[in-house]
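Colleague: Sequence and predicted model, in that order:
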Amino acid sequence: MGSITPTTLEPTTDSLDALTYELDRAHVFHSWSAQAALHPLTVAGASGCEVWDHSGKRYLDFSSQLINTNIGHTHPKVTAAIQKQAAVLPTIAPAHANLARGTAAKLILQAANRLHASENEQRGSDGVLPLVFFTNGGADANENAIRMARLTTGSDTILSAYRSYHGATGSAIVATGDFRRVENQYARGHVHFFGPYPYRSEFWSTSPEEETTRALHHLRRVIECEGGAGAIAAVLLETIPGTAGVIVPPAGWLAGVRELCDEFDILLICDEVMAGFGRTGDWFAWQNPTINPQAVRPDLICFAKGVNGGYVPAGGVILSRRVSKTFDERFYPGGLTYSGHPLAMAAIVATLEAYKEESILEHAAEIGKDILGPGLQKLGEKHALIGEVRGMGVFWALDLVVNQSTKTPVAPAVVVRLKNECLKRGLLVFVVENRLHVTPPCIVTRDEVERALAIYDEALSVVGADL
């Protein structure tokens, strides 16, 4: 077939799909991919929890794309806010004040400080969260949090977990623990440790409590061996490691890390890029009582993705007073041309308002507790391919194994086949290594969950029968 250009085909539905595909394969370089093997799905439009191609074939989106369309596709309140802002002030330099950015920051801080009753406390007390620095996404949020931590403490080393993903930019990818950092080791001062993972324990633990105790002892020893107080700037954690497998930490983990950070005068950075804004049924995972019953506070919080559903690129860092006061009189050596971009800010404001007006966080918590979680657990009981089901809210993963006793992960080809079987049945899924991540938008309906569970069941049966 010859090359297709916009002038060689009439705009029929089939030709538009072909044109979209051909243009992509001819001109687009994709991330995290070997280019020659790619066969991208063409997407013409989307609404709610569905996307479709130019021919009208619809797919239920249980990937939330890159786990960011928390509010669903083309939410009318958010798209209208972007259009309205574009007609008034489509862009402005970050040095200027604009209403959309100030309002977005206020709403984000209200969510971050929801456990603090007093507005005066929010504004003035050390330990609470008074300011937001806006970025273009999660990776540069983590980059700036690392920079802020180093400048605040005067120390250099950043500790992060092996089972983590923090972004693809210079320091963020080296802070990342998975294999992708290996070919990107250009940043200095990064050390990794093992966090708690009861299903695949590095510590021979037999209970979540034992896993927490041993993981905290391991972290203490890493801190001590890396120089302790005066040498380490921050511990950087995904509150719930997402890409690494939706590893919900045992209840005592975050409080234990906070205690270690306080003991050694180390800052605690919580990466909430994936777990924040509805995924767990709360504004932030660190606020969820299942994860953090003591409600201990981070010093810095990184966010992106669900803050505006990914409609316009946006992220940011929430600063505690301890960090922000460092720069009251001191120059902050960091910035971005599109920091606080008005279109992104308008999308944030509309998204956060919609979360409240439509009780979306409560809905995500309820759907996970009543329908999605129990449905996935039933699949785990039925299919030997599933070693563990874990998650909360609309943030779940199935750990796929060859044998439930040995917990040997399935080969990547098995996961690819499972993904394709789901796609054939009209379901978009998110897969990583041996895991199937179940991450629909926070607005997903009960009927849509039931449809997806039926497709998972069929696909697992087909793939499992050949193993």
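Modeller: Received, thanks. Numbering: from 1, shown residues only.
Colleague: hey, let's count contacts and neighbours off CA atoms from now on
Modeller: Will do.
Colleague: Which parts of the stretch 151-300 of the chain are strands?
Modeller: Assignment of strands within the stretch 151-300 of the chain using DSSP state E, counting those that start in this stretch yields the ranges 157-161, 190-193, 232-238, 267-271, 300-303.
Colleague: Grab the most central residue of the chain for me.
Modeller: Nearest residue to the geometric centre of the chain (CA atoms, centre = their mean): Met274, 1.3 Å.
Colleague: my guess is that one meets Thr69, correct?
Modeller: No - in this structure Met274 lies outside contact range of Thr69 using CA atoms under 8 Å: 10.6 Å.
Colleague: where do the contact lists of those two overlap?
Modeller: 305-306 (CA atoms under 8 Å, 6 or more residues apart in numbering).
Colleague: what packs against the helix or strand harbouring Val462?
Modeller: Under the criterion of DSSP states H and E, Val462 resides in helix 446-465. Packing partners of helix 446-465 (3 or more CA pairs under 8 Å, 6 or more residues apart in numbering; DSSP states H and E): helix 373-382, helix 412-424.
Colleague: tell me what the next helix or strand after the last one is packed against?
Modeller: From helix 412-424 onward toward the C-terminus, using DSSP H and E, the following helix or strand is strand 427-428. The contact analysis (3+ CA pairs under 8 Å, 6+ apart) places strand 427-428 against strand 58-61.
Colleague: Tell me which residues of the strand it packs on come out buried.
Modeller: 58-61 (16 or more other CA atoms under 10 Å).
Colleague: And the closest residue to Tyr311 other than its chain neighbours, how far from Glu224?
Modeller: Nearest residue to Tyr311, sequence neighbours excluded (CA to CA, 6 or more residues apart in numbering): Ala347, at 6.9 Å. Here Ala347 is placed at a distance of 44 Å from Glu224 (CA to CA, to the nearest Å).
Colleague: So between those two, which is more surrounded?
Modeller: The neighbour comparison of Ala347 against Glu224 (other CA atoms under 10 Å) goes to Ala347, with 29 against 14.
Colleague: Identify the residues contacting the helix or strand encompassing that one?
Modeller: Using DSSP H and E, Ala347 sits within helix 342-357. With contact meaning CA under 8 Å, 6+ apart, helix 342-357 is reached by 71, 77-79, 81-82, 85-86, 89-92, 98, 100-101, 103-104, 107-108, 307-309, 311-314, 360-361.
Colleague: any idea how far Lys305 is from the residue nearest to Tyr311?
Modeller: Noted for Ala347: a distance of 12 Å to Lys305, by CA to CA.
Colleague: And here is the other one:
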Amino acid sequence: MTYVNLAGEATPLPDPDAEAVVRANDRAHVFHSWSAQGALAPLPVAGGLGASFWDYSGKSYLDFGSQLVNLNLGHQHPDLIASLHRQADRLATIQPAMANDVRSELARLLVEVVGEPFAKVFFTNAGADANEYAVRMARHSTGRNKVLSTYRSYHGGMGTPIGLTGDPRRWANEAAANGVVHFFGPYPYRSPFHSDSPEQETARALEHLESVIVLEGANTIAAIILETIVGTNGILVPPPGYLAGVRELCDKYGIVYIADEVMAGFGRTGEWFAFQGFDVQPDLVTFAKGVNSGYVPLGGVIISAKIAEFFNDKVFYGGLTYSGHPLACALGVTTFEVFRRDHILEHVRDLSERVIAPRLDGWLETHPSIGEVRGRGLFWAIELVKDRDTREPLVPFNPTAAQNAPMAAFAAACKADGVWPFTHYNRTHIAPPLVIAEDELNRGLDVIDEALTITDQAIGA
């Protein structure tokens, strides 16, 4: 399907016969997530390199969603591929009850970058089970059951995490929501507290949260779990002082603070972990996705010394056959090496401040369908509206296919011009691989800029 030229660039070649086989087998035998199966027409993907992937017709797409915001080091990163080969040649797998060099080294690196008061790491297979086990640790160590999470959140598609989730994916799975209580997090652009400034939003959001804690019974609440920056549900950056205020409430009432860093971690915001940009310290930090760019499934919980010590003489009732899988952990160790050697965090901050922020701010002047832009690092949202004065969303919350037509047309235009966008309801997100080059980033932004004329036309502008 591809060849690599002398410059080291992968060039896609059409292969319609292979495409036909992939399409047929997929439709006949693959059951896809979050979908009515009969209406699906998945794109058959033949390959990828860096910030791009391509289909079997040879059409290439800039990956502006990093797949599911996990491909932080891009497609087919040579260091990750080499690391996978080395580890497979040496030791492909070993059970979690045994000690393993790459597993323990990755744990050491994780504790090192988050610093005190963290001490240990429990490895999982993904972000959902990382959140599952973080909640379990909080419940065991506090002797309490309830967990508070926000509306407009996503914490995973199984068990407790789907119950914690605050979007429509939870609705068909309510039985999983044992002990979960939802509250409103801050969202200055659409303030549920009728605030007129970020500072007021922080104060009112914290007042609301404390009211929920008191009314639910503080001595029944094990944990509060928050996406440090809400991901799929809006790239909602907490206003100044909010996370510090949550920390204070947790300390006041003896509640464990869990930072869900599954999407926002590993450089996505220009920090190792997003919470490090807000001068706050959680008790448990969950991670996955960018820890090894999803090349082999991996997640985990970084545990504070206090909670880790609780289990020194008490059994932790939890475990996974593939916890700390050597292939996955080897790639995690290599990810740290690549980040440091190639100055990935600095690259992300530079592109964010010098390229993305000014371009998106400029679009507020040229695209009347844009209500707000917000974000950090390579993690941005463009919120689209019918009317800037009323802030009515371009498409409603949880839209039908017919209601979603303007966003579907926008996405189709992006794809036609070689950019695969990440859209959700009335937003498009900017979340390309962290290794994206400046010219690639600008080319993708050019395509989105042009496609936004469709959303402008949809509101009659």
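Modeller: Right, received. Where do you want to start? Note that this is a predicted model, so its numbers are computed, not measured.
Colleague: sorry, back to before: show me what the residue nearest to the centre of structure 1 aligns to in structure 2.
Modeller: Here Met274 of structure 1 is matched to Met263 in structure 2, going by TM-score structural alignment.
Colleague: circling back to that earlier point, what does the helix holding Ala347 of structure 1 correspond to over in structure 2?
Modeller: Counting by TM-score structural alignment, helix 342-357 of structure 1 lines up with residues 326-341 of structure 2.
Colleague: Figure out how far that stretch is from the centre of its chain.
Modeller: Here stretch 326-341 of structure 2 is found 19 Å from its chain centre; the criterion is CA atoms, centre = their mean, to the nearest Å.
Colleague: go on, stretch 219-231 of structure 1?
Modeller: Relative to its parent chain, stretch 219-231 of structure 1 has a centroid offset of 28 Å by CA atoms, centre = their mean.
Colleague: can you check stretch 263-281 of structure 1 too?
Modeller: 11 Å.
Colleague: List the buried residues of that stretch.
Modeller: The neighbour-count check on stretch 263-281 of structure 1 (16+ other CA under 10 Å) flags 264-281 as buried.
Colleague: Identify those among the residues you listed that sit within helices.
Modeller: Using DSSP state H, the subset of those located in helices is empty.
Colleague: now the helices and strands packed on helix 446-465 of structure 1 in TSV, with mean neighbour count and distance to Ser171 of structure 1?
Modeller: Shown next, in TSV, are those (neighbours: other CA atoms under 10 Å; distance: least, CA to CA, whole Å):
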stretch	mean neighbour count	distance to Ser171 of structure 1
helix 373-382	17	35
helix 412-424	17	28
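Colleague: so which of the ones you listed gets nearest Asn184 of structure 1?
Modeller: Smallest distance to Asn184 of structure 1 across those (CA to CA): 22.9 Å, for helix 412-424.
Colleague: Taking helix 446-465 as reference, get the angle to the closest one.
Modeller: Interaxial angle of helix 412-424 of structure 1 relative to helix 446-465 (axes from the mean of the first three to the mean of the last three CA atoms, to 10 degrees): 140 degrees.
Colleague: residues in contact with helix 412-424 of structure 1?
Modeller: Residues from elsewhere that reach helix 412-424 of structure 1 (CA under 8 Å, 6+ apart): 59, 428-431, 433-436, 455-456, 459-460, 463.
Colleague: change it to 7 Å
Modeller: Helix 412-424 of structure 1 is touched from outside by 428-429, 433-434, 455-456, 459-460, 463, with contacts defined as CA atoms under 7 Å, 6 or more residues apart in numbering.
Colleague: Could you do stretch 220-228 of structure 2 as well?
Modeller: With contact meaning CA under 7 Å, 6+ apart, stretch 220-228 of structure 2 is reached by 138-139, 142, 144-149, 255-261, 274-275.
Colleague: which ones are touching the aligned residue in structure 1 for Ser52 of structure 2?
Modeller: Alignment note (TM-score structural alignment): Ser52 of structure 2 maps to Glu50 of structure 1. Taking CA under 7 Å, 6+ apart, we find Glu50 of structure 1 in contact with 58-61.
Colleague: Now for the nearest residue to Glu50 of structure 1 once chain neighbours are set aside: which residues touch it?
Modeller: In this structure, Glu50 of structure 1 finds its nearest non-sequential neighbour in Leu60, 4.6 Å apart by CA to CA, 6+ apart. Taking CA under 7 Å, 6+ apart, we find Leu60 of structure 1 in contact with 49-51, 426-428.
Colleague: Just send the helices and strands packed on helix 446-465 of structure 1 back as JSON lines, with distance to Val257 of structure 1 too.
Modeller: Below are these laid out as JSON lines (distance: least, CA to CA, whole Å):
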{"stretch": "helix 373-382", "distance to Val257 of structure 1": "28"}
{"stretch": "helix 412-424", "distance to Val257 of structure 1": "33"}
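Colleague: Mean per-residue distance, the longest strand out of those in structure 1 versus structure 2.
Modeller: Among the segments of structure 1 that qualify as a strand by DSSP state E, the longest is strand 395-403. Mean deviation of strand 395-403 of structure 1 relative to structure 2 after superposition (mean CA distance after the TM-score superposition for structure 1): 0.7 Å.
Colleague: Where does that strand end up in structure 2?
Modeller: Alignment of strand 395-403 of structure 1 against structure 2: residues 379-387, by TM-score structural alignment.
Colleague: now stretch 141-157 of structure 1
Modeller: Aligning stretch 141-157 of structure 1 against structure 2 (TM-score structural alignment) gives residues 130-146.
Colleague: Gly179 of structure 2: how many residues sit nearby?
Modeller: Gly179 of structure 2: 16 surrounding residues under other CA under 10 Å.
Colleague: Please say which position in structure 1 it maps to.
Modeller: By TM-score structural alignment, Gly179 of structure 2 lines up with Gly189.
Colleague: for the residue nearest to that match when sequence neighbours are not counted, what are its contacts?
Modeller: Excluding its sequence neighbours, the residue lying closest to Gly189 of structure 1 (CA to CA, 6+ apart) is Thr157, at 4.6 Å. Counting by CA under 7 Å, 6+ apart, Thr157 of structure 1 touches 189-190, 231-233.
Colleague: Pick out the most distant pair among those residues.
Modeller: Largest separation among the contacts of Thr157 of structure 1 by CA to CA: His190 and Ala231, giving 11.7 Å.
Colleague: Relative to Lys57 of structure 1, how far out is the match of Ser52 of structure 2?
Modeller: 10 Å.
Colleague: returning to what we had before: with structure 2 overlaid, how far apart is the helix or strand following the helix holding Ala347 of structure 1 on average?
Modeller: As assigned by DSSP H and E, the chain's next helix or strand after helix 342-357 of structure 1 is helix 360-367. Helix 360-367 of structure 1, aligned to structure 2 and superposed, deviates on average by 0.7 Å (mean CA distance after the TM-score superposition for structure 1).
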